[in-house]
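Participant: I would like the atomic coordinates for the input below:
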Amino acid sequence: MKTRLNLTRLAELDRQFCEFAKLRLHATPRCGWAKTVRLALGMSSKALGDRLGMTAQGVRKLEQAEADASITLKTLMRLADGMDCEVHYVLLPRTSLLEQVVKRAHEVAGGLHEVSPRTRQLSTEPETLEMLGTLFAQASRRGFW
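Facilitator: So this is what the prediction gives:
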């Protein structure tokens, strides 16, 4: 598959990620989300185990694996399903995707300029996206990242 920089898509993803970024303010509970939700439901580990066809001890091991970030997505989905929950995950960029691309373009061009607040503001305007798209189309894609 040919890799192509799509600035319009990057801008749209950046807008969507703004909503997810609000979740960063809420830290993951120390005991993990699975145990937190189970306890909030008033469900015992035995009751959840019965729903999943496993022992209470097995449930506690899975909850610990989730809290330690060593659980697989498939197992987490099974655990969530036992509590009538869904698992959604997202790769949340630390900075704007457009900022990352513009910063990298500056680095590739030999400059180590910071991305200005004005650039951030302009990066959502259609004319700017078109101009940046033309600029990036001229840049060598091989070795960009």
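
Participant: contacts and neighbour counts: CA atoms only from here.
Facilitator: Fine.

Participant: how far away is the most centrally placed residue in the chain from residue 14?
Facilitator: Averaging the C-alpha coordinates of the chain gives a centre point, and the residue nearest to it by Cα atoms, centre = their mean is residue 91 (1.9 Å). From residue 91 across to residue 14, the span is 12 Å (Cα to Cα, to the nearest Å).

Participant: now do residue 31
Facilitator: Summarising the geometry, the distance separating residue 31 from residue 14, computed by Cα to Cα, is 31 Å.

Participant: these two: which is more packed in?
Facilitator: Taking other Cα atoms under 10 Å, residue 31 and residue 14 do not tie; residue 14 has more neighbours (19 against 14).

Participant: any idea how far the closest residue to residue 13 other than its chain neighbours lies from residue 3?
Facilitator: Across the structure, with Cα to Cα, 6 or more residues apart in numbering as the measure, the residue nearest residue 13 apart from its sequence neighbours is residue 97 (7.8 Å). When distance is defined by Cα to Cα, residue 97 is 16 Å away from residue 3.

Participant: and this one, so I can compare the two:
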Amino acid sequence: MNTKQQILARKHLEKRLVGVRKLELAVPPRGWMRAIREALGMSTRQLAERMGVSPSRVPTIEKAEVTGGTTIKTLREAAEAMNCTFVYTFVPVKPLDEILEDRAKEKARKDIARLDHTMKLENQALRRTDLQDEQQRLINGYLAGSPRQLWDN
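Facilitator: This is a model prediction of the structure:
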């Protein structure tokens, strides 16, 4: 995927994430599966029957949901058995472009620190403004190129 396609893909993904970012979901302490099942007045036996599993399996799945030890497939099956839609998503803590910009700044800072150290050792230290200019040039270069280069250490 070329750079223009990546930028376009990020923009489309950001549009999809707008609604999700606005959600303030507080996970029920005993998990979504149990909360929905109980709200529907469904017993573990009834849910197990609808899922096609043994009745002892439902409490095990409910506990595993809370601890993070279940699979997406199992949660999807439980949701379907309760006439629910299972939703799974990653929600970036800030817009994707900001994450890339922050990473470019971090990488440029490290690069400039190494450069500055080397130049000082050679008694050729650069002025602070020159270092800042070079750092901004690096940031712009990282952001103009492939985002893959940002994630190499």
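
Participant: TM-score for this pair?
Facilitator: A TM-score of 0.70 describes the superposed chains when it is computed by TM-score structural alignment, normalised by the length of structure 1; 123 aligned residues with a Cα RMSD of 2.9 Å.

Participant: mind checking what secondary structure residue 41 of structure 2 has?
Facilitator: coil (DSSP: H, G, I helix; E, B strand; the rest coil).

Participant: which position in structure 1 pairs with it?
Facilitator: Residue pairing (TM-score structural alignment): residue 41 of structure 2 is matched to residue 42 of structure 1.

Participant: ok, residue 136 of structure 2 - contacts?
Facilitator: Shown in contact with residue 136 of structure 2 (Cα atoms under 8 Å, 6 or more residues apart in numbering): residue 108.

Participant: tell me which helix or strand it sits in.
Facilitator: Per DSSP states H and E, residue 136 of structure 2 falls inside helix 128-144.

Participant: going by neighbour count, list what's buried in that helix.
Facilitator: Neighbour counts using 16 or more other Cα atoms under 10 Å place 131, 134-136, 138-139, 142-143 of helix 128-144 of structure 2 among the buried residues.

Participant: so how many other residues sit close to residue 139 of structure 1?
Facilitator: So residue 139 of structure 1, with other Cα under 10 Å, has 14 neighbours.

Participant: please apply the same query to residue 44 of structure 2.
Facilitator: Based on other Cα under 10 Å, the number of other residues close to residue 44 of structure 2 is 19.

Participant: that one contacts residue 54, doesn't it?
Facilitator: No. At 9.5 Å, residue 44 of structure 2 and residue 54 do not qualify as touching, with contact defined as Cα atoms under 8 Å.

Participant: mean shift between whichever strand or helix holds residue 36 of structure 2 and structure 1?
Facilitator: Using DSSP H and E, residue 36 of structure 2 sits within helix 32-39. With both structures laid over each other, helix 32-39 of structure 2 and its partner residues in structure 1 are 0.7 Å apart on average (mean Cα distance after the TM-score superposition for structure 1).

Participant: quick one: that helix to chain centroid distance?
Facilitator: The chain centre lies 26 Å from the centre of helix 32-39 of structure 2; the measure is Cα atoms, centre = their mean, to the nearest Å.

Participant: any buried residues in it, and which?
Facilitator: Residues of helix 32-39 of structure 2 classed as buried: 32-34, 37 (neighbour count, 16+ other Cα under 10 Å).

Participant: stretch 78-92 of structure 1 too?
Facilitator: Within stretch 78-92 of structure 1, the residues that qualify as buried by neighbour count (16+ other Cα under 10 Å) are 78-80, 82-83.
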